[in-house]
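A.B. asks: pasting the sequence and the predicted coordinates here, then a few questions.
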Amino acid sequence: MSLIITDDCINCDVCEPECPNQAISMGPEIYVINPDLCTECVGHHDEPQCQIVCPVDCIPLDKNHTETREQLHAKYEHLKMALSS
């Protein structure tokens, strides 16, 4: 699954720089996560870094974008290839 930022977000700015895939950006009111770029840090870290640094625990799994660990790793590989070309 990719992750999602809930309305509990306080716009503290700590999650965005932690995302290795640049999946987090400022939305109209709070930060948002692009599910096409989110790999839950698979390929980079053992745990999602945004969840670790979030002071209000507002970054759960996005049940609307379910993916297995294998699918997340394939997405990571695809993103890595796209960035290198």
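C.D. replies: Cool, got the structure.
A.B. asks: can we go C-alpha only for contacts and neighbour counts from here?
C.D. replies: OK.
A.B. asks: please identify which helix or strand holds residue 25.
C.D. replies: Following DSSP states H and E, one finds residue 25 within strand 24-26.
A.B. asks: also this one, for the comparison:
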Amino acid sequence: MKSGIRSIVDINRTANAYTASIVLVVGDHQFVDAKSILGLSMTLYRDQTYRLYIHGPDEAEAKAAMLGVFAKHHLRAELIEQLM
């Protein structure tokens, strides 16, 4: 499995392990559900910082896990408190 595909699958599996809503914000106007493998495959590039909006009953655990999986694949991610 190629490295990029591995990243997408790993991020998707991690997101799907939680009930919280996990939205990846790309640029100023693109919102991608991290639980959608198709959405991830169309937006995940290594040369940018991703913003993550995570909200739900298990959001604390989801936030830690998502930051961890992005770091594991050398992708920059930061948490945001609200969607634009």
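C.D. replies: Yep, it's here. Just so it is clear, the structure is predicted and the values come from calculations on it, not from any experiment.
A.B. asks: please state their TM-score.
C.D. replies: Here the TM-score for the pair of chains, by TM-score structural alignment, normalised by the length of the second structure, is 0.38; 55 aligned residues with a C-alpha RMSD of 4.0 Å.
A.B. asks: ok so, going back, go through the strand holding residue 25 of the first structure and flag the buried ones.
C.D. replies: 24, 25 (16 or more other C-alpha atoms under 10 Å).
A.B. asks: tell me which other helices or strands that strand touches.
C.D. replies: Applying 3 or more C-alpha pairs under 8 Å, 6 or more residues apart in numbering; DSSP states H and E, one finds that strand 24-26 of the first structure contacts strand 31-33.
A.B. asks: residue contacts, residue 43 of the second structure?
C.D. replies: Residues near residue 43 of the second structure by C-alpha atoms under 8 Å, 6 or more residues apart in numbering: 26, 32.
A.B. asks: now the strands for the second structure?
C.D. replies: Using DSSP state E, the strands of the second structure run over 21-26, 30-33, 49-55, 76-79.
A.B. asks: flag every buried residue along the last one.
C.D. replies: Meaning strand 76-79 of the second structure. By neighbour count on 16+ other C-alpha under 10 Å, the buried set for strand 76-79 of the second structure is 77, 79.
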